[in-house]
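*Asks:* generate a structure from the sequence data that follows.
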Amino acid sequence: MQTGGSALAALWTFPSMLLSAFLVAWGAEAAQFLISQGLALAILAWLQTIPEFAVEAVIAWDAGRDPTRSHLAIANLTGAIRLLLGLGWPMIYFVFAFSGRRRGNPKGTPSIKLQREHAVEVIGLLPPLLYFIVIIWKQTMSWIDAVILVALYVGYLVVLLRDPPHSAEEISDAPRVSQWAYRLGGLRRKLAIGGLFAAGGFLLYVTARPFLESMLAVAGLLGVSQFILVQWIAPFLSEFPEKVSAFLWARRVTHAPMALMNMVSSNINQWTVLAAMIPLVYGYSHFTHTGVWAPFHFDAEQRLELILTLLQTALGIVVLANMEFDWFDATALFVLWIVQFLAPHLREEVSVAYALWIVILLVGFLVRGRALLAPRYFWETLTQKRPAGSA
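*Replies:* Next up, the predicted model:
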C-alpha cells in the first residue's frame, strides 16, 4: 500500500475528521425523529465508512493488477471488522460505565440495555455471516457473490423502514445543533438535517485520503510493517469517524445503546457492501490490465482470517441476543482481540476460543430456559404494521 502523504498534513486533517464526525452524528440524532433510528444510523454508517471504502478500493485495484497482493484485501477487510468489534464495542461499554460513575450513578457493573428496535441490527448481522460460510468454503468471491451481499444489505434497510421514528418529546436530550435542525420545522428541517449529513459527508470525502496518508506516513516513519499497516493501522484510522460519534454517545450514558448500534450498523455495512466491493473492483482492475474479468481468489491463510473474523462476529450476535451488553462481554471481546493482535500466530487458538464461547452461551440459554429476545423482537418488527404517517 502506497503512503505518499506528509506527516505534517495531520495538523489539518485530524481536526477536519473530528468536525466531520460531529456533523454527521448531529445529523443522525436529528434524523431519528423523522425516520427510524436504525435507518438514521445506516445513513451515518455509510458516511462514516467512506475512508474504509477508499482504502479497500485502492488495495483491491492493486490486487487486480498484481494478484500476489490479494491477501492485503482480505487483511484490510478482516482487520476492519475485528477492530470494530474487538476494540470498538468494548470501548463503548467502558466509556459508558466510567461516565455513569462520574455522574453519580450507583456503583457496580451496569449493562447497556438495548431497545426493542435494535433487534433489527443484531439479527441483521446474521444473513451475511451465513452467506460468507459459502464464500469461505469455495475460496472465491465473484460478481454474483457481490450482488447477493448487496441484496442482503438492501433487505436489511427494508426491514429498518418498518420501525417508527422516535418521539419528538425526546429531542430535548439531543445536542443543541440537532435540536436546532429539528425545530426548524417543515422543509427547512429536512434541509438542515440533510445539510448536516451532506456537509459532514463532503468533509469526510475530501479529508479521508490526506488523513489516511498523513497518519500512515507517521506510522511509516516509526518503522511499522506493511501488513500491520494494512490490517490494523489503516482500518483503525479509517474507522476514526465511527469511534468519535460512538464515544460521544457513550459518554452521555443514556445514548450508549445508540453508540453500540452505530458500531453494529457499520459491521453490517462491512460484511455486505464493503465485502461486495472487493470482487467488483478486483475484477474490473484485472479486466483493465489483462482484458479478462476474473473472480477474486484467496488462499488457506486468508480463509483462516475470514473464519476467525466470522466466529468473532457470530459471538457478537450471541452476546447481544438477550439485548444486553455487560462488563464480562466487553472484557472478553477485548481480551480475545488483543491476544490475536499481539500474537497473530495464535489465530487458530483464538478461533477455537470464539467457537467454544458461542457453544457455552447457547447451552446456557437452553439450560436456563431463557428465550432469546433479539429473534423475538425482530420477528415482531417483521410482522407489525407500519404506523400511519411514519417516514
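
*Asks:* going forward, measure contacts and count neighbours with C-alpha atoms only.
*Replies:* Fine.

*Asks:* in the helix or strand containing Ser351, which residues are buried?
*Replies:* Assigned by DSSP states H and E, Ser351 belongs to helix 347-368. For helix 347-368, burial by neighbour count (16 or more other CA atoms under 10 Å) applies to 347, 350-351, 353-355, 357-358.

*Asks:* ditto for stretch 226-246
*Replies:* In stretch 226-246, counting by 16+ other CA under 10 Å, buried: 226, 229-246.

*Asks:* one more to line up against the first:
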Amino acid sequence: MAYLLLAVSFALLLGGAVVFTNAVEWAGIRLGLGAGAVGSVLAATATALPESVIPIVAILSGDQSGQIAIGAILGAPFLLATLGMLVIGVSTHMFARRRDNDSKLAVHTPTTARDLIVFGVFIAVAGILGLIGNQSVNVVAAVVFLVAYGVYVWRTVGHGGEQQEEPRPLYFDPTKHDPPHNVTVVAQMLVGVAAIVGGAEVFVTQVEGIAHQVGISPLVLALVLAPLATELPEKTNSVLWTRRGKDALALGNVTGAMVFQSMVPVAVGLAFTPWSFTAPSTLAVGCALAGGGLALYAVLRSRQFTRLSMAAWGVLYAGFVAYVGLAA
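*Replies:* A predicted model of the protein is given here:
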C-alpha cells in the first residue's frame, strides 16, 4: 500500500506541475514578459515547484533531523546538473538530422553561462555551509540567498527578450480558442499548487514509512527518488524543445531551475533545518558542481554537448546512485 501511495504522490506532483506550468505560461503572456524571463524564471520556477514543496512539507511535518528536506533540496540540483544535461545532449544528437543546427546548441551563450556560474557559486557556498554547520551563519546566508535570487529575477525579467509565442490552450479554458480570462488562469494555478502540495504531503509520509520498514536512511530515498520523479517536467520539456530546435528554451529551463534550486530551497534549508551534511549530501553537492562546470565548459568552448561530456554526466549520476545505494 505504501508503494501505491508513493506512486500516487508522483502522479499528483507531476500532474500539478503540468497544470501549473500551463497556467504560468499564460500568466507570462498576460504580463507581457519576454521568452527569456518566462523560460528562465516562470517556467523554471513552475517546473521546480514540486521538488521545492517537498522539503517545506517535510519541515512542517516534523522531519527528524531534516533528512528528507535536505535530501530533496540537494537531490534536485544534482540531478539537473548531471542527468538533465545528459538528456539534452542525447536529444541534440538523436534529432540532429531534423534540426537546423545539427547537434550544436542554438543558445545565447552569455545568458547560459551566467546561469551556470550563478548556480556554481551558490551551490558551492551551500556545500561549505553544510560542512561548517553554524546555525547563526546559516540564517544570515538564507537571507542573502533570497535577496540574490530576487536580483537574478529582476535582471532576467529586465532582459527577457522578445515576447514568447502563445502556449498551448489553457487546460481550464472550455473554448480553447479565445485567450482565457485572468480568473481562469488564476484558478488553474491554484489547482496546480493544491495538487503539488497534496502530492508532497503524501510523498513525505510514505518515504518516512518505507525508510523505516526497509532500514534505509530517509536522506538516501529523498536524494534519489524525489528528484528523479519531480524533475520529469524539466526533462520532458527539454526533449520536446530540443527536438524542435528551441535549444534556448530547453537549456534555459534546466539552467534556470538549477539557479532557483541552488538559492530558494537552499535558503529554506539553511533557515529551518540543521543543514549539517553527511557523506551522501556532500557527494551530491560535489557531483552537482562537477556537472554544472562541465556544462559551462562545453557551452563556452563549442556550444555542443559531446559524447565525452555525456558519458561524464552519466558516470556522475550512476556513480552517485550506486554509492548511496551501497551506503544505505
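
*Asks:* ranges for the strands of the stretch 151-300 of the first structure?
*Replies:* With DSSP state E, counting those that start in this stretch as the criterion, the stretch 151-300 of the first structure has strands at 296-297.

*Asks:* all helices of it, in order?
*Replies:* Taking DSSP state H, counting those that start in this stretch as the test, the helices found in the stretch 151-300 of the first structure are 176-183, 186-221, 226-228, 234-238, 240-251, 256-269, 275-290, 300-319.

*Asks:* and those as a markdown table, adding distance to Ala10 of the first structure?
*Replies:* Output for the helices of the stretch 151-300 of the first structure, formatted as a markdown table (distance: least, CA to CA, whole Å):
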| stretch | distance to Ala10 of the first structure |
| --- | --- |
| helix 176-183 | 27 |
| helix 186-221 | 5 |
| helix 226-228 | 20 |
| helix 234-238 | 12 |
| helix 240-251 | 13 |
| helix 256-269 | 25 |
| helix 275-290 | 28 |
| helix 300-319 | 31 |
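
*Asks:* other residues contacting the helix holding Ser351 of the first structure?
*Replies:* Helix 347-368 of the first structure has contacts (CA atoms under 8 Å, 6 or more residues apart in numbering) with 304-305, 307-308, 311-312, 314-315, 318-319, 336, 339-340, 371-372.

*Asks:* mind listing what's buried along the next helix or strand after that helix?
*Replies:* Remark: after helix 347-368 of the first structure, the chain's next helix or strand is helix 373-383, criterion DSSP H and E. By neighbour count with 16+ other CA under 10 Å, helix 373-383 of the first structure contains the buried residues 373-375, 377-378, 381-382.

*Asks:* first-to-last residue distance for stretch 76-89 of the first structure?
*Replies:* 19 Å (CA to CA, to the nearest Å).

*Asks:* what is the corresponding segment of the second structure for that stretch?
*Replies:* Aligned by TM-score structural alignment, stretch 76-89 of the first structure falls on residues 72-85 of the second structure.

*Asks:* got the contact list for the matching stretch?
*Replies:* 51-52, 54-55, 222-224, 226-228, 231, 234-235, 254, 257-258, 261-262, 265-266, 269, 281, 284-285, 287-289, 291-292, 295, 310, 313-314, 316-317.

*Asks:* just put the buried residues of helix 373-383 of the first structure in a markdown table and tack on distance to Tyr205 of the first structure.
*Replies:* Compiled in a markdown table, these are given as follows (distance: CA to CA, whole Å):
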| residue | distance to Tyr205 of the first structure |
| --- | --- |
| Leu373 | 38 |
| Ala374 | 35 |
| Pro375 | 36 |
| Tyr377 | 36 |
| Phe378 | 34 |
| Thr381 | 34 |
| Leu382 | 35 |
